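K.L.:
sequence and computational prediction follow.
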Amino acid sequence: MSEYDFSRLNDKEFEIFCADLLSAREGVKFERFKPGRDAGVDGRFFRSEGNEWILQCKHWISTPLEKLVKYIADSESVKVQKLSPSRYILALSHSLSRNDKSILMQKLSPFVLSPSDILGREDLSDILAKHPDVERRHYKLWIASSNVLAYLLNKPIHDRSQFELGEIIEASKLYVATVSHNQSIEKLESTSVVIITGPAGIGKTTLAGQIILQYVANGFELSVISDDIREAEGILDHDSKQIFYFDDFLGRNYLEALSGHEGGKVVSFIRRIVKNPRKRFVLTSRTTILNQGKILNDVFHNSNINRNEFEITLESLAKIDKAQILYNHIWHSEIDGEYVEQLYSQRRYRTIIEHRNFNPRLIRFITDAQRLEDVSPESYWTHITGLLDDPSQVWDHPFQAQLDDCGRTLVLLVAMNGRLITESELSEAFARYLGSPGAASLTGKKDFLLNLRHLSGSMITRFLVGEGHPFVRLFNPSLGDFVLNRYATNTPVLRQCFCSLKTLSSLKTLKDMLDNKIINDGVATEVIDHIFASVADMFFVGSNAEFVAQLCIVRSELGKKFNLSDRSLLKAIDFIAGEKCGICLLASARVLLWALRNGSVDKVAVEAFLVEAFTKDPGYDELLILVQLVKCFDVVVHQSLYDAYDQAITDHLIASVEDEFPDEEVFADSISQSAARRKFIELMDEKAFALGANDSSNVADAVIGYVDVDRFYDKYFYEAEREPDYEFYRDKRISWSEQSFSAVDPIDDLFSRE
């Protein structure tokens, strides 16, 4: 038997739920009344003249049961006597013992006809279990039921997805389902992909999370993509039900967006998802970022895909949606009553709801008790109007007034690194920053873990991946925009920050700032030169080879061209050649290629690098560089190297065609399976030749030996068109927003209190 967490509902939602549930139990329709001063009536059913049933609901979750029973005995019983119904039903979200029910029946006699008309939490759960249609209509209860939660939290989920799922479940109690909820479900069911766009703070991530929750509860396995679409490609399983989630897929700030976030790979993955009825893909992006991502738009166009086919745009919220969002946040917040009174005074809640800058993110901030430590009840309203009039203050005040220098340093390092950073990398960067000249004057405690604990949940988020590997990211993407703007003109801080990080992600952030004219060439050059000198002076100890290689490349792009007379560059090349090849290898390969062609690196070291690189599943771009390195070796003397490269091409082609078979190219003019196989071999030969294979025909033969072309042929010509296996939402579409709030009257009634 499932148990339900009624605390996730606010009082008005609880009344709506009880009216719906009792209507189902009794086979009648309880008429609901306006929220507010109910005179003892939350629901009513007329059987005939003078034969009236009354439903009363009490959802006083923070009130002790003894106090609630006393209130009912003293106040509600008087109301019931005046109403004199033929039947009175009382529903409470508290647990009730048999003795509690006896006391209540005695106080409400003779209008309560039997103990079954005094309903506590367990009674409501038992009735709800018999009416699954009611459960489904009340989304928050369904998601928070013990059965669903156990299923969600016990499913084997990849890496960070478990952490994300926990956050999504927690956020569901504040969720208000709008028309966009059902539109997004319908889009997913018709196309398998939805791109949720809208302005910052309007609720894209929240909507995406709640949609994902429904799919996971219905058997889909969640995989969260944090930074690179290759994360999803590595765990794509053709036969299992999977839902992939890529939040802010074009970048968590405008710098990443303007540079284009590997648009081609994202679009290619979308094409693969569309072809598989057991897959779903949810993406989010700010509208401005998506529109600025010209690279992505071009890729959509070139791939013959209409971006609008997948897009759902959150543009504005209806006033009643805004009211419900505000009310939900107030109900579930931990702010004291004095603060709440400031919102109700002179109906100020309407000022918030009707403000031009209203968005759910701002509401979350103004109702977060932790963020009000320096705000008195008397100044609370001024604080709110200030944030509404100038939303940039959301981060300005806590960043400037509530953090010391060490705290701001930690946030700065996370922001400049990009999407996320490992805790160990952040700890090392923090230590390097504090050890730099001039850092002695920084205020605050210099203990890393102390600062990490202090900032978690307000400025940064710490979470575990896989077998307990901790990562850190910014608490909110808008904080990244704030930090970038704040420090863009502070060259000394930028120089020290990037020098402390020493990560590939931080170099990407710096390059993006330059490309988008946030900083000029002079500042970028000064920062890069400072980083390069710093790591070179330390003989590259503690540095990653790919980081050093990328640093050399960026340095070259800024004017310090590769030159044999540059002794620091030659030392860097020696370091790169002496390190083992990592998973990321493109920059290292580019540097070693220049060095090999100019005779400044040991060929034995390069050969060892290549052999290792071939085992790292190199992608298309990496293969195009690796082949140039291979061609620097004599084919007769180093035949094994050429064979190893051909094997790397073979593995790449097998993986690529299994992931996305080139249907149109192979089957368009094929009249038989044998013709299709010949066409496939020709195509693989062409692709292998384009990648520089030593023996492209041999590669093609090897690929055909692994790929079952006949199976793809039968699937292409004979399998039926896609029949969605997720029929629940097609056959039984339920608009939670309409079902849950169809009886709720205007905003003032929602906010009225007993």
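P.N.:
Ah, there it is. Residues are numbered from 1 along each chain as shown.

K.L.:
please count neighbours and contacts with C-alpha atoms only from this point.
P.N.:
Will do.

K.L.:
which residues touch the helix or strand harbouring Val224?
P.N.:
If you go by DSSP states H and E, Val224 is part of strand 221-225. Contact with strand 221-225 is made by 155-158, 160-161, 164, 212, 216, 231-232, 241-247, as judged by CA atoms under 8 Å, 6 or more residues apart in numbering.

K.L.:
likewise stretch 518-536?
P.N.:
488-489, 491, 494-495, 498-499, 502, 510-511, 513-514, 541, 543, 551-552, 554-555, 558, 568, 571-572.

K.L.:
weed out the non-buried ones from the residues you listed.
P.N.:
Among the contacts of stretch 518-536, those buried by neighbour count (16 or more other CA atoms under 10 Å) are 491, 494-495, 498-499, 502, 510-511, 513-514, 551-552, 554-555, 558, 568, 572.

K.L.:
and Gly705, that's in a strand?
P.N.:
No. In this structure, Gly705 is helix, not part of a strand, as judged by DSSP: H, G, I helix; E, B strand; the rest coil.

K.L.:
okay, which residue is most central for this protein?
P.N.:
Asp247 (4.0 Å; CA atoms, centre = their mean).

K.L.:
quick one, what contacts that residue?
P.N.:
Thr205, Ile225, Ser226, Val282, Leu283, Thr284, Ser285.

K.L.:
next one: Glu723
P.N.:
Glu723 neighbours (CA under 8 Å, 6+ apart): Pro277.

K.L.:
how about it, secondary structure?
P.N.:
Glu723 is classified as coil under three-state DSSP.

K.L.:
picking that back up, so how far is Glu262 from the residue nearest to the centre of the chain?
P.N.:
From Asp247 across to Glu262, the span is 14 Å (CA to CA, to the nearest Å).

K.L.:
please apply the same query to Asn99.
P.N.:
65 Å.

K.L.:
of the two, who's got more company?
P.N.:
Neighbours were counted for Asn99 and for Glu262 using other CA atoms under 10 Å; Glu262 has more, 15 against 9.

K.L.:
list only those of the contacts of strand 221-225 flagged as buried.
P.N.:
Buried among the contacts of strand 221-225 by 16+ other CA under 10 Å: 155, 157, 160-161, 164, 212, 216, 232, 241-247.

K.L.:
point out the ones among those that are inside helices.
P.N.:
Ser161, Glu164, Ile212, Val216, Ala232 (DSSP state H).

K.L.:
just give me the closest of these to Leu586.
P.N.:
Checking these against Leu586 by CA to CA gives Ala232 as the nearest, at 20.4 Å.

K.L.:
presented hereafter is structure B, for comparison with structure A:
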Amino acid sequence: MSGYDFRSLSSYDFELLVRDLLQAELNISLQTFKPGRDGGVDIKGYTDHKKSIIVQCKHYVNSKFSSLYKVMKDDEVGNIAQLKPSQYYLVTSLPLNPLDKEKIFKLAPAEFSTTERIIDSNGVNNLLNKYPDIERRHFKLWLSSINILETILHSAIHNRSNARIRAINEKIKYYVTNENYYKASEILDKNHYLILSGIAGIGKSTLAEILVYQHLQAGFEFVEISENIEEAWTLFKPDVSQVFYYDDFLGKTSIADKLGKNEDKSILTFINEISQLKNKRFILTTREHLLQQARMQYQRLADKSLNIATCIVELGHYTKVIKAKILYNHLYFSDIPESFKLELIKGKTYKTIIEHANFNPRIIESMVNSVNLSDLSAQNYPAAFIKNLDHPYEIWHYAFNNQILTPSRYLLALLLTARENILLNELQELFLSSSKFNVRDFRNAIKELDGGFIKTIRDHRLPDELIIRFHNPSIVDFLNGHIHETHEFLDDLLMGAQSFQQLIRLWGNHFMEAGYIRKAILFNPANFIDALERLALFVKREGNITFWSSFDQRLLHLASVYLATKQERVKSLILAVSSKLHEHVTDFRELIIFLAHISENKIFDAEQYNVIWNNIKVAIVEESHNTPSIRAFTDVKDMVQTFQTAFAPEELEQLRFEFVAYDDYKTEFSKMNISRELESYFYLVKEVAEFWDVPVPYEEEFNSKMRFLQGEETKRDDRDYDELKHHRNEERYENLQSEGEIDNMFSADSFRID
């Protein structure tokens, strides 16, 4: 039984719902008049005998009967008398008792003819029960309902993600169905995975969260990935319906440190696995330019099959009508004073906003947040709105420079250099590395920034720790631009840096086009190189901060720094770091790229180049001998294949021997319970064996286990796994054809929530 309170619907949404229900109930066609000064008409139609039917909708979710009665008595009775309909209906989201209905009926007994034409919230719910197809079409109604939310929250498999789920539920009321939703849904249904890509703030995460929530409602388990794809493999349950969500899987502004060793390979392996299973979904988001960078840097991510399932969320997909609804929903449900909304309406500023070239849901969201408008008057609100569209980061600029103290500003700049999801105590240690600030400054800064610039989150994996994140990705974009223009805190960040990884984050993705902060660094690179010298050989230290980059990553970035600065000190650092390669290498592909760049650009003379190359060869042997694994052997094979003539025969024989002597293949693949994972693993084993021209180890055991797993998976697929059916609104929001209709939507009455 439906029991909605309709709070997630705007006045306009409520009218569309009532129209659809009465069309079904009365078996006639009804026309909706858009919200505004309707003169007593919200919905109108005609009977077979051409007698007029008028429906008045009153979406009074926060009001009392006395308010509804007063409006009906003072305003609507006169309208009814002028319109003289054959049938008149009043539909309200308020619950009414029989005495309430009788009192309203007496205002216009001839037009109502019966109290049955006074339909309250209970009556609307009864109609929804009678016409469940209409209920399903209005997905915003049922998806955001308290019943659905409570069902999800009380499910044992979700109880560690309640805060996240509630946050998604809160977003639903703002969402406007558009072509992106239908396209993404179809791709996800067909492929079981989806990559949402687009510019910052366009709505990738919101669309992804809507899709996640729909799957939660259908009984899927929610798995949110925050660090790397290994989290997904760890939580993978073959017999459980699961939806995996990986937001910003290539990072928020740069891919410099996001993809760890073979992360691209692991992601593709996971995608391949998901695509074969009916009870799994995988949703990823990334900014479009980062996806293009990743495709250039990581060949596996350039796989043409990925293009099939890439849903590009482009601003061009937002029609004028969709933009109008996005703005309308955000204003309708916002907590800003009514006077601010009226100012947008008076001068028709809403038209300028809808038509603005920089229209972006994230900017709209920030400009209807009362926290960001504390220093604005209602009269100045329209001009400030347009200014922030003209200069998208202006809203953060004002708050950063005028509303927060210096320690808070420094903390935000520092957070740019920190790893994603940094723990509170780690961030405090970084903060205190500057002699300018103390513990009290840190605590006050966290309090000042929390909820505005940053958000603090408790992770179920670390229940006693707080995770710190930027509240909004656009803050990162603003800070990059701000430091580029002003150089504020740049020297402090360089002198206070505690890890090489922090410097990498400031420098950006090695050989890609220079970012904002890199340009600021290049204005006077001496301090940056000082910091590089201090941290280039740093591995670990006492305290909480243990994140650091591998030496192969350092070489790649140092080569980039040298090519940009031509500083001899950087060449010395490259030689020194190469001597440490035997201690830690994560990805020999990075070394292949590094060698290509130093050779092509003739950075070193022959003697220096040989020193670096010998250091790399030592690292290769160490990798094979000390940390043997199929991934290590694959990396070694790739390196030898690329530079085979540089290896002496005895060196090649040593590497071949390490592969043949390794005897843990059977142990490794015996732990695998998914055929695609096993297939990927053994493909690598076979590839390396063929390269060294040796027999494939344990081939018979592998084939036997593969047959067993494939048989088990076929049985699972034959079980009763129903495909998730998205109940989409077949009557997609009708287009508003004229300027006048959009004007009606943005009338003074249209934002009233009584």
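P.N.:
Yes, it's here. Please read these numbers as outputs of a predicted model, since none were measured by experiment.

K.L.:
superpose the two chains and report the TM-score.
P.N.:
The TM-score (TM-score structural alignment, normalised by the length of the first structure) is 0.77; 680 aligned residues with a CA RMSD of 4.6 Å.

K.L.:
tell me the helix or strand right after the helix ranked longest in the first structure.
P.N.:
Using DSSP H to define each element, the first structure has its longest helix at helix 639-659. Next in sequence after helix 639-659 of the first structure, counting helices and strands by DSSP H and E, comes helix 663-667.

K.L.:
got the buried residues for the helix or strand just after that next one?
P.N.:
Counting by DSSP H and E, the next helix or strand C-terminal to helix 663-667 of the first structure is helix 673-690. Going by neighbour count (16+ other CA under 10 Å), the buried part of helix 673-690 of the first structure is 673, 676-677, 679-689.

K.L.:
and helix 673-690 of the first structure, what other elements does it pack with?
P.N.:
Contact partners of helix 673-690 of the first structure among helices and strands, from 3 or more CA pairs under 8 Å, 6 or more residues apart in numbering; DSSP states H and E: helix 639-659, helix 663-667, helix 696-706, helix 709-718.

K.L.:
before we move on, the earlier item: got the angle between the longest helix of the first structure and helix 709-718?
P.N.:
Interaxial angle, helix 639-659 of the first structure versus helix 709-718 (axes from the mean of the first three to the mean of the last three CA atoms, to 10 degrees): 20 degrees.

K.L.:
so what touches helix 639-659 of the first structure?
P.N.:
Contacts for helix 639-659 of the first structure (CA under 8 Å, 6+ apart): 272, 607, 611, 614-615, 617-620, 623, 627, 630, 635, 684, 688, 691, 693-696, 699-700, 702-703, 706-707.

K.L.:
then stretch 450-463 of the second structure?
P.N.:
160-161, 371, 412, 449, 464-472, 475.

K.L.:
go on, stretch 571-581 of the first structure?
P.N.:
So stretch 571-581 of the first structure is contacted by 536, 540, 545-546, 548-549, 552, 588, 591-592, 595, 601-602, 605-606, 609, 612-613 (CA under 8 Å, 6+ apart).

K.L.:
ok, stretch 474-482 of the second structure next?
P.N.:
Taking CA under 8 Å, 6+ apart as the rule, stretch 474-482 of the second structure contacts 200-201, 253, 393, 396-397, 412-413, 416, 453, 470, 488, 516-517.

K.L.:
and the alignment partner in the first structure of Leu412 of the second structure, what does it touch?
P.N.:
Using TM-score structural alignment, the partner of Leu412 of the second structure in the first structure is Val411. Taking CA under 8 Å, 6+ apart, we find Val411 of the first structure in contact with Met459, Ile460, Leu474.

K.L.:
spell out for me the PyMOL command that would select the buried members of these.
P.N.:
Buried members of the contacts of Val411 of the first structure, defined by 16+ other CA under 10 Å, are picked up in PyMOL with:
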select buried, resi 459+460+474
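
K.L.:
tell me the one among the contacts of Val411 of the first structure nearest to Leu403 of the first structure.
P.N.:
Among the contacts of Val411 of the first structure, and counting by CA to CA, the member closest to Leu403 of the first structure is Met459, at 9.8 Å.

K.L.:
that closest one pairs with which position in the second structure?
P.N.:
Looking across to the second structure (by TM-score structural alignment), Met459 of the first structure lines up with Phe453.

K.L.:
how close does its match get to Leu331 of the second structure?
P.N.:
22 Å.

K.L.:
same question, Ser86 of the second structure
P.N.:
36 Å.

K.L.:
is Phe45 of the first structure located within a strand, as I assumed?
P.N.:
Yes. Judged by three-state DSSP, Phe45 of the first structure forms part of a strand.

K.L.:
about what we covered before: greatest separation within the buried residues of helix 673-690 of the first structure: which pair is it?
P.N.:
Largest pairwise distance in the buried residues of helix 673-690 of the first structure, by CA to CA, is 24.2 Å, between Gln673 and Phe689.

K.L.:
what about the strands in the first structure?
P.N.:
31-32, 43-48, 51-58, 87-92, 118-119, 193-198, 221-225, 242-246, 279-286, 311-313, 421-422, 460-465, 469-474 (DSSP state E).

K.L.:
give me the mean deviation of the fifth one from the second structure.
P.N.:
Spelled out, it's strand 118-119 of the first structure. When the second structure is overlaid, strand 118-119 of the first structure sits 2.3 Å from its aligned residues on average, using mean CA distance after the TM-score superposition for the first structure.

K.L.:
which residues of the stretch 251-400 of the second structure fall in helices?
P.N.:
With DSSP state H, counting those that start in this stretch, the ranges of helices along the stretch 251-400 of the second structure come out as 263-275, 288-297, 304-308, 320-333, 338-346, 349-355, 361-367, 381-390, 394-402.

K.L.:
nearest to Glu25 of the second structure, out of these?
P.N.:
Closest among these, using CA to CA: helix 320-333, at 27.5 Å.

K.L.:
tell me the angle that closest one makes with helix 338-346.
P.N.:
Using the same axes, to 10 degrees, helix 320-333 of the second structure lies at 160 degrees relative to helix 338-346.

K.L.:
give me the residues contacting helix 320-333 of the second structure.
P.N.:
10, 173-176, 178, 341, 350, 354-355, 359, 361, 364-365, 368, 735-736, 742, 745-746, 751-753.

K.L.:
what are the buried residues along stretch 99-119 of the second structure?
P.N.:
So for stretch 99-119 of the second structure, counting by 16+ other CA under 10 Å, buried means Lys101, Ile104, Phe105, Leu107, Ala108, Glu111, Phe112, Thr115, Arg117, Ile118, Ile119.

K.L.:
distance of the residue nearest to the last one when sequence neighbours are not counted from Thr47 of the second structure?
P.N.:
I take that to be Ile119 of the second structure. Computed as CA to CA, 6 or more residues apart in numbering, the closest residue to Ile119 of the second structure that is not its neighbour in sequence is Val91, at 4.7 Å. Going from Val91 of the second structure to Thr47 of the second structure by CA to CA gives 19 Å.
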